[in-house]
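>>> After the sequence you'll find the predicted model.
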Amino acid sequence: MRVPLSWLREYVDLPATETGRDVQAKLVSAGLEVETVEQLGAGLTGPLVVGKVLTIEELTEFKKPIRFCTVDVGQANGTGEPQEIICGARNFAEGDKVVVALPGAVLPGDFRIAERKTYGRVSRGMICSGDELGMGDDGSHGIIVLPPEHEVGTDATVLLELYDEVLDIAVTPDRGYCLSMRGVARETAIAYGLPLRDPALLDVPAPNAYGYPVRVADPIGCDRFTARTVVGLDPEARSPIWLQRRLQKAGMRPISLAVDVTNYVMLELGQPLHAYDRTRLDGPIGVRRAEAGEKITTLDGTVRVLDAEDLVITDNRGPIGIAGVMGGANTEIADPTTDPETGIVSGTTEVVVEAAHFDAISIARTARRHKLSSEASKRFERGVDPQAAAAAAQRTVDLLVLLAGGTAEAGVTEVIAPSAPRTIAMPANHPDKVAGVDYGRETVVRRLQEVGCDVYGQDELVVTVPSWRPDLNEPNDLAEEVIRLEGYENLPSTLPKPPAGRGLTERQRTHRRVGRALAGAGYVEALNYPFIGEQVFDQLGLDADDARRRVVKLVNPLSDEEPALRTTLLPGLLGALRRNDGRGSHDLALFETGLVFRPTEGQPGVAVRLPVDRRPGDEEIARVNAALPAQPRRAAVVLAGAREQAGWWGKGRPSDWADAIQAARIVAAEFGAELVVDADQHAPWHPGRCASFQVVIDGELTLAGHGGELHPRVVKALGLPARTCAMELDLDVLERASEGPVKAPRISAFPVATQDVALVVDQDVPSAAVEYYLAGGAGELLESIRLFDVYTGDQIGEGKKSLAYALRFRAPDRTLTVDEATAARDAAVALAAEHTGAVLRGA
C-alpha cells in the first residue's frame, strides 16, 4: 500500500515538522512494515509553469517529426514574450495548456534545462511529459495537456503536487484494513495520540424500495450489497488533476472519471467498488454461484471458464462479473467518443454503483483458481469492513455528482444478511501474562478502545470487535494489539534458562549422524518441499493399489499442482537432480532425510486446535495424534553421471546400482544394523537391478527399503539422465533393528586368522544372501567378511557361479588356533549350504 503523506494529513493533523521518515518510525513501532519512504520531486527545481501553446510550426526537413512552438508563459520568463520551444511530441495542439520547464530548471535525473540551438532553431525551455517529471504512469506517455481553466504562468509544481513523500507499506494478510488510507490514518492517529477524521463518517440515506433491483441468492458468499444510481453524467468530464495525482502516487493509473472515482474511494475507505453502465445492464443485478462451465469475458479481455464455487454477479443474460475479483466487459464504463460529423461526444451517462461485501475465503480461492489477482481481490481476501459499504457508495455518488455534473437518484438498495457483532471474553490481566509486563487494566482498556473496540467489565472484560478487524478472534489477538501499541521495543529482554541435562535425543543424534555419513561419502544434501502432485505416481510406474498412492491432501495448498503430502522422498530428490542436470551439472549424488506421510484407515483427518494458555491434557494430545497420518522418517539418495572422476590417477567410474546399495549400508551402519540385501522387483526400479533391504527385528526379517537402478520408463517420464540410480530407507525400521547406541570397535592385540572359501551356487542366488548366512554361521569370532572374486565358466557348469570370500577371525583374549579358525569356517559354510544350496568348490 502506497500512502502519500499529503493525503494522510487530511485525516490526521500531523505536526508540520513531521517527515515521512518520522511517520515511518512511528508506524514500524506500531507493528506495520513500512519498507521505503519515496521522496517525490527529489532533484526537481523550477521554474516549472503552466503555458499556453500559441503556434506550432511543423519542421519537415528532418528524419523525424519536429515542431517549433511558441508558448505563452505569462511573466514567468521575466519578459512576458512567448517562449520558443522545440518539441517532438504530437499529442497537443494550438491553444492547449501544457507544462513548461524554463531555462534554469532541473528535472529528475539531473536533467538541466538551458537555451540551446537544435534543428536550426533556438529552444528556450521544454514542454514536459509526466515521465520526465517523475509523475508515474498516467497511461498516455505523452505531453501533459492540462484543463483549460488553469492560468498561464501558474507554478506547475504546486498544481501537479510534484513534491511529496510516499510511504510504501507491506501489509500482512492479517492487517487488511491497512490497505486503505482510512486504516493507515487510524494507525497513525493512535501512534501520535491524535484524533482521527474518519472519512467513512458520512450521512447515508436509509435504504428504500426505489433503488436498482438486486437479488442475492447466496447470503453466505455475499452478506451485504449496496447499489446506488447516478444519472446525467457529463461524458466529457475528466478526472481533475488532484484526483489523478493521488491515484498515481498510490500506484494506480488514471483511466476515466467513473473508474477513477471508484478506485479513489477504494484507496480511501478500503471498500472495493464497481461501476456499471446502466444502459448496458439487462434486468436486476444478481449474486449467485456460477454454473460449472459458464463463461465470462472479464475487463482484461480474457474469456474465462467459471467453476461451480465461483461467486458471480449476473443480470438476465448471465454472469457480468466475477464477484470481488473483476468485472465483465459487457457492462464496463464506455470511453467517451466524438462523432466526427456532428462533434457530439457520447459515452456513459448513467452509472450503477456496487458496494458489496463478499466472503474472504471464496474470493481468495476464485482469484487463485483463475490466476487473477486484482486490487479488489487483495482486499476482500484479507478482510473488508462490511459496515463501510454504504459509506463507500455514498462517497462515490458524491464525487460523481461533484465532478461529472450528475444527479443521484433517490433510490437506495441495500441487501443485508443479519449478523451479530463479534465479542471476545478476556481476563483484564491476560496481556500482562502474555507479555510478562504489568500493563494494568486501564492501559489494556485504553489501547483496545483506540483500535475501535467497545470494552465492558472489570476483572473479566467483554470486548466487542470493530467491523474492520476480522483478524481479532480470540484473547491472544487482543493481547497482541495491546503489546504492539505499547511498543515491542519496551518488552524486557529475558534469556531463557534451559534445565541442565537437556539436549538432542538419541534419535536426533542418530539422524544427524546419517546426514554426516552420507555427506562424508560424497553426497550433497538437497532439501525439498514435502508436497507432490499425484501425477508423479504414474511417472514412477506405481501400481494402482500401491500404498504410496494413498495421500494426505491439503485443504489450502501452496500450489494447486502439488496439493498432497509426499509418501516417498524420491519425487523431490529426482526433481532436484533433473534441474541440476539441466543446468550443466551432470555428475550428481544427492541425499535427503525427512518425513513422509502415510494415511491410515479410520483416521478422522480433522485437525484439533489445542489451547495455548495451558498445557494440553493427555486426552487432547491423543485426539491430535489420532488425526495425524503416520510420519515415518526416511533417508534417500539419487545418483547420476560419474561416481569417480577420471584423471592422472586413472580411469573414472560411472555411478551404478551398487553405489545405491552401498549408500544403504552406510546409513544402516550408523544404527549398528546389518542389512540383508536380496534381489527384488519394486517400482520405480529396474526389475533386474533392484535390491530389497531387510533387517532382523525380534528374530524376523523386516523390509526397510529398496535401492538400485531406476526403470528406463521412469527415467524417460521424469526426464532424468540415463542409468539414474536411487535408494530409499525407512530410518524408523532401522532404529527398531538397532541394539542401542553404536559401540566403538574394540581393537584386539592378538593376530588375525584368515580363511578363504569358494562356494558354488546357482546364478540367481544373491551374493549378499550367501554372505549373510556365512556371517551367521561363523559366530562371534568372525571379524569381517569380504567377497573378493566371482567366477562363471565351464569349470563349474552352466547356470552356476563361484563366490570366493575372505573370512577374518580374531579373538579378543587369545591367539586362535588353526583348528578354531577352521571350525568357525566349516560352521559358516554349513549354514550357507543349508539355506542357499552352496557347495564348496572342488569338494
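Alright, I've got the coordinates.

>>> use CA for all of it now, contacts and neighbours both
Noted.

>>> Would you enumerate the residues in contact with residue 250?
For residue 250, the contacting residues are 1-4, 166, by Cα atoms under 8 Å, 6 or more residues apart in numbering.

>>> what's the closest of the residues you listed to residue 727?
residue 1 (49.2 Å; Cα to Cα).

>>> circling back: of the contacts of residue 250, closest to residue 662?
Nearest member of the contacts of residue 250 to residue 662, counting by Cα to Cα, is residue 1, at 55.8 Å.

>>> Residue 355 is in contact with residue 272, correct?
Yes. Counting by Cα atoms under 8 Å, residue 355 is a contact partner of residue 272 at 6.9 Å.

>>> hey, which helix is longest across this structure?
Ranked by residue count under DSSP state H, the longest helix found in the chain is helix 818-836.

>>> helices and strands around that one, which ones?
Packing partners of helix 818-836 (3 or more Cα pairs under 8 Å, 6 or more residues apart in numbering; DSSP states H and E): strand 753-762, helix 767-778.

>>> how much space between the residue most central in space within the chain and residue 64?
Residue closest to the average C-alpha location in the chain (Cα atoms, centre = their mean): residue 558, at 7.0 Å. For residue 558, the distance to residue 64 (Cα to Cα, to the nearest Å) stands at 52 Å.

>>> and if you look at residue 567?
For residue 567, the distance to residue 64 - Cα to Cα - is 66 Å.

>>> which one of those two has more residues nearby?
residue 567 (24 against 9; other Cα atoms under 10 Å).

>>> Could you say which helix or strand holds that one?
Residue 567 belongs to no helix or strand when assigned by DSSP states H and E.

>>> ok, it touching residue 596?
Yes. Under the criterion of Cα under 8 Å, residue 567 makes contact with residue 596 at 4.9 Å.

>>> Make sure I have this right: residue 484 is in a strand.
No. Residue 484 is assigned helix when assessed by DSSP: H, G, I helix; E, B strand; the rest coil, not a strand.

>>> I'd say it and residue 32 touch.
No. Using Cα under 8 Å, residue 484 is not in contact with residue 32; the gap is 9.7 Å.

>>> Structure two is appended below for comparative analysis:
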Amino acid sequence: MRVPVDWLREYVAVPADATGVQIAADLVRVGLEEEGLHGGGVTGPLVVGRVLSKEPEPQKNGKTINWCSLDVGEANGTGEPQWVVCGAHNFEVGDLVAVILPGGVLPTPQGPLTVSARKTYGHVSAGMICSERELGLGDDHDGIIVLTRRFAGDEEQLARLVPGADAIPILGLDRQTVEVNVTPDRGYCFSIRGIAREYSHATGAAYTDPVVALAAAAPAANGGGYAVELADEAPIRGRVGCSRYVARIVRGLDVSAPTPGWMKTRLTEAGMRPISLAVDVTNYVMLGLGQPLHAFDLARLGESIVVRRARTGERMTTLDDVDRALSPEDLLITDSGQTPIAIAGVMGGESTEVSSTTTDVLIEAAHFDAVSIARSARRHKLPSEASRRFERGVDPELGPAAAQLAVDLLVRYGGGTADAGVTDVGEAPESSIILMDVGYPTQLVGVDYDRTTVCRMLTEIGCQVIEDGPTLAVTPPSWRPDLRTAPDLVEEVARIDGYDRIPSVVPTPPGGRGLTHGQQVRRLVADVLAGAGLTEIWSAPFVGDARHTALGWAADEARARTVALANPLSDEAPLMRISVLSTMIDALVRNVARGAKDVGLFEIGLVVARDGEQTSAPTEDVGVQPSPEVLAAIHRAVPRQPRHLAILLAGDRDRAGWWGEGRPADVSDVLGLVRSVADALAVPVVLSGSADVMPFHPGRCAAISLADGTLVGHAGELHPKVVAALGLPTRTVAAELDLDVLIAASEDPVAARTLVTSPAAYTDLAVVVDEAVTAGSLEASLGTGAGEMLESITLFDVYRGDQVGPGRKSLAYRLAFRAPDRTLRTEEVSALRDAALASAAADLGATQRT
C-alpha cells in the first residue's frame, strides 16, 4: 500500500517536519513493515518551459527527432531560449512542458542521473523535456508531460504555470510516498483511513475519521432509490455473498470532464493510473476509505439489480474484453436477475461500462463475503484492487459514507446532480462479543498489563469494552473482522503498547523430554545405512498412473489405495504415492544419467494406504476452533499414512581397484542391509524366499517378516520389465520396509545377555533338500532343533549336481555351540547337531549329505 504523506495529513496530524523515513519508522512500531520510500528523487533545476519552436528532423535510422526552442524565463541564467532535442511528438508550439536543465538529477533504476548538455543528432541538447516515467510519476513513456493538459480544469495549478517557474512543487515531486507491506489480517490498512489510524496509535497524533462527517451527510435510505434485491440462494458454507448493498445515482454527468490535478497526483502517488473522472473518483474513494466502488451506466440497466449466484453454463464478458465461463459459486450483479453485469467484488461487465456517451451513473457500494470474492478472483485469475480488499474484509458500515463521497466528487467535478432516492438494502453483520479475562494479556505475553492499560488499548483501536468483574466483554469495531478470539485481542494490546516492551527471554526447556522412540529409530536406521555407504535422499511424494503401470501394478487397483490431489503441481502426477520406491526411482535414473554408475540410495518417508472410499474433509474458517464433530470428520477423511524405508542399489557394490575386480550389487547385498537395520533395532526378522510381488523379480525376491509372521516388506532384484520401462540399470536391487512395524516391534525391552567365557564348539552339517525349500526355512528348522546352546548358524556352501540328483540341492552350514558353564564335549556337540538334523528331516524332509 502506497501512502502519499500529503494525503495522510488530511486524516491525521502528521508533524509538518516529519519525513517519509520517520513516518515509516512509526508505522513499523505498530506492525506495518516498510516496503520503500518514493518521491524526492528529482532535484532541480526542473522548470516550466513554453515551446517556442518545434522543427522535425528525420534521421537515417528512420526515427524523427524534434529540435526545439523553449522559453524557460530566467531559469537558465540568460533569459535566452533553451535549445533541446526531443524524440516525443505529443506536443505543439505554445504548450507548457516540464524541462530539466543541465545540473538537474533524475532517478533511474541504475541510480541518480545528472543531466548535462551533450551533443546528439548533430545538435547540442542543453537539457531534456521530461515524461512521466523519467520523473517517477508513472509508467507512461510514450510522450512527454504537457502541463496544460495535465492540470486542465485546475485553475489554481494553471495559474502557477509560468515559464521558468519551479516545476518540482507543481508536479508534487517534493512530496514523499511511504510504501508499507499490509499483512492479510490487516485489510483495513489497504486505505489511507486505516494507515492514518495506525499512525495515530503509534505516535498519539490526533486522528480525524473522515467517515464520521460523510456518514452524517449521507441521506438515509428511502423508497425512491434504484431497486436492488439480494437473492443469494447458494451461500458458501452458510456465508451470504452480499450482506449489504448501497446504491446512489448521479444524473447529467459530464464524463468527459477532466479529473482535477490534485486527484490525479494522489492517484499516481498511490500507484494507480488516472483514466477518467468516473473511474478516478471510484478509485480515489477506495484508496482513501477502503471501500471498493463500481460505476454502472444507468441507461444500460433495466428495472432493477439482483445479486445472485451464477447459473450453470452462464457466461459474461468482463471489462478486459474476455468472455468468461462462470461457476455456480460466483456471486454476480445481474440486470433484473437475468443478464450478468459484473462479477461481484472482482470486475464489472462490458455491457454496462461507463462510456463517452454516459450521462447518468449508478454508484455501487456493497459489502461482499471475503471467501466468495477470494475464490472468484482466483478462479478467473482476476486479481484486482477491489478483490484484494474484499477478500481481506471491508468495513460493512462504510457503504453509505463511501457512496456519499463519490457522489459529492462527481457532482463537484462532473457537473452532475445527485438523485434524492437512496438504496440501502440488507444489514451489516454484527460483530460478535469476545469474553476475555483481564489478566489474560499478562499471562500470554509475559508483560504486566494492568486493567486500565488493557481497557485503554482495546478502546483505542475502536473496541467497545464492558467490564464485568475480572471478565471483559469486548465488541470489535466493524472494520476489524480479524478480531475473533481472546488471543487476537491480546495481540492488539501488545502491539499498541509496543512490541519493543516485550523482553527477550530465552525459555528454559522442561526436563525429561527428548526424541520419541520413533524419532530415535529413524535416526538410528539412517545412521546404519549411511555408515554402510548409502546416501539419504528426499523425493516429492507425487505420482501418476503411468508410474504405477511401469512398476507392474494395475492402475485402478493402485488408485484405490491412494488419494487424488485437488490442485496437483503437475497433471502427470496427481496422486499421492503408495510406495517410496515409486518416487525414489527418479533420483536413481537422474544420478546414473549424470555419470554416477555405482549408486546406493535410501529414503524414509510417508506413503498413503487408503482402505475404502476417499471422502472429503470439511473446512472451517481460519482462527476458529472446529467442533469435535468436525475434527472427527477431518480425521476420518485422512487415510492411514505409514512410514516406509526404501533402499536402491545399482552398479558395483564392491568397486574395482588395484586390489582386484569389482562386484556388482546383488540380492545378498540388499538383504544384508535389511538384516543390519533389524540387528541395530534388536528385532529378529525372518526372510522367506521366492516371493511373487511386483515390482520385484519373482524368483529373486524375499519377504521380510517378524517372528510372529507380521509382514515387514520385501527385498530383491527388480523385475526386468520394470527395469526396462523405467530405464534403470540392469539387475537393480531394492527393498521397501514398513518402518512403523519395526518401530512398534523395537519398543519391547531387550534382555541383556550374560557374557559367557567358555569356548565355542563348531561343527559342520551338509543337508540335502528339495529345490523348492528355501535356505531361510531350513535354517529356522535347524535352529529350532539345535536348542538354546546354538550360538550361530552360517550357510557357507550350496551345491547342485549329480551327487545330489535332479531337483535337489545341498546346503552346508557351520553351527557354533556354547554352554554357559562348561566346555562342551564332542559327544554333546554331535548330539546337538543330530537333533538339528532330525528337526529339519521332520519339517522339510532333509537328509544328511554323505
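Thanks, I have it. Predicted model only: the values in this text are computed from it and were never measured.

>>> that older thread, residues contacting the longest helix of the first structure, please?
Contacting residues not belonging to helix 818-836 of the first structure are listed as 753-755, 761, 765, 769-771, 773-779, 781-782, 807, 809, 838-840 [Cα under 8 Å, 6+ apart].

>>> quick one, what contacts residue 824 of the second structure?
760-761, 818 are the contacts of residue 824 of the second structure under Cα under 8 Å, 6+ apart.

>>> Return the member of those residues nearest to residue 458 of the second structure.
Out of the contacts of residue 824 of the second structure, the member with the shortest distance to residue 458 of the second structure (by Cα to Cα) is residue 818, at 79.9 Å.

>>> What distance do you get for the closest one to residue 829 of the second structure?
9 Å.

>>> any common contacting residues for those two?
Residues touching both residue 818 of the second structure and residue 829 by Cα under 8 Å, 6+ apart: residue 761.

>>> What sits closest to residue 73 of the second structure if chain neighbours are left out?
Leaving aside its sequence neighbours, residue 73 of the second structure sits nearest to residue 164 (Cα to Cα, 6 or more residues apart in numbering; 4.3 Å).

>>> Now for the second structure: which strand has the highest residue count?
Counting by DSSP state E, the longest strand found in the second structure is strand 46-58.

>>> Kindly name the residues of the first structure that line up with that one.
Using TM-score structural alignment, strand 46-58 of the second structure corresponds to residues 48-60 of the first structure.

>>> where does the residue mapped onto residue 504 of the first structure from the second structure land in three-state SS?
Aligned by TM-score structural alignment, residue 504 of the first structure pairs with residue 515 of the second structure. Following three-state DSSP, we place residue 515 of the second structure in the coil state.

>>> Would you check how far apart whatever residue of the first structure lines up with residue 270 of the second structure and residue 397 of the first structure are?
Matched by TM-score structural alignment, residue 270 of the second structure corresponds to residue 250 in the first structure. For residue 250 of the first structure, the distance to residue 397 of the first structure equals 22 Å [Cα to Cα].

>>> One more: residue 248 of the first structure?
Taking Cα to Cα, one finds residue 248 of the first structure at 22 Å from residue 397 of the first structure.

>>> Could you check which of the two is surrounded by more residues?
residue 397 (24 against 18).

>>> Double-check that the more buried one belongs to a helix.
Yes. Under three-state DSSP, residue 397 of the first structure falls within a helix.

>>> Map it across to the second structure for me.
With TM-score structural alignment as the criterion, residue 397 of the first structure matches residue 407.

>>> hang on, its match packs against residue 248?
Yes. The criterion here is Cα under 8 Å, and residue 407 of the second structure meets it with residue 248 at 7.5 Å.

>>> Residue 761 of the first structure is in contact with residue 800, isn't it?
Yes. Judged on Cα under 8 Å, residue 761 of the first structure makes contact with residue 800 at a distance of 5.7 Å.

>>> Give me the more crowded residue out of those two.
residue 761 (24 against 18).

>>> show me what contacts the nearest residue to the more buried one once chain neighbours are set aside?
With sequence-adjacent residues excluded and distances taken as Cα to Cα, 6+ apart, residue 761 of the first structure is closest to residue 838, at 4.9 Å. Neighbour list for residue 838 of the first structure: 759-761, 770, 829, 832 [criterion: Cα under 8 Å, 6+ apart].

>>> ok, now residue 361 of the second structure?
Taking Cα under 8 Å, 6+ apart, one finds 249-251, 253, 295-299, 354 in contact with residue 361 of the second structure.

>>> Alignment lookup: it to the first structure.
Match for residue 361 of the second structure (TM-score structural alignment): residue 351.

>>> what about that match, distance to residue 286 of the first structure?
Looking at residue 351 of the first structure against residue 286 of the first structure, where the rule is Cα to Cα, the gap reads 17 Å.

>>> Please apply the same query to residue 48 of the first structure.
Relative to residue 286 of the first structure, and taking Cα to Cα, residue 48 of the first structure is found at 51 Å.

>>> And the two? Which one has more around it.
The residue with more neighbours, out of residue 48 of the first structure and residue 286, is residue 48; 28 against 20, by other Cα under 10 Å.

>>> ok, and the closest non-adjacent residue to the more buried one?
residue 101 (4.6 Å).
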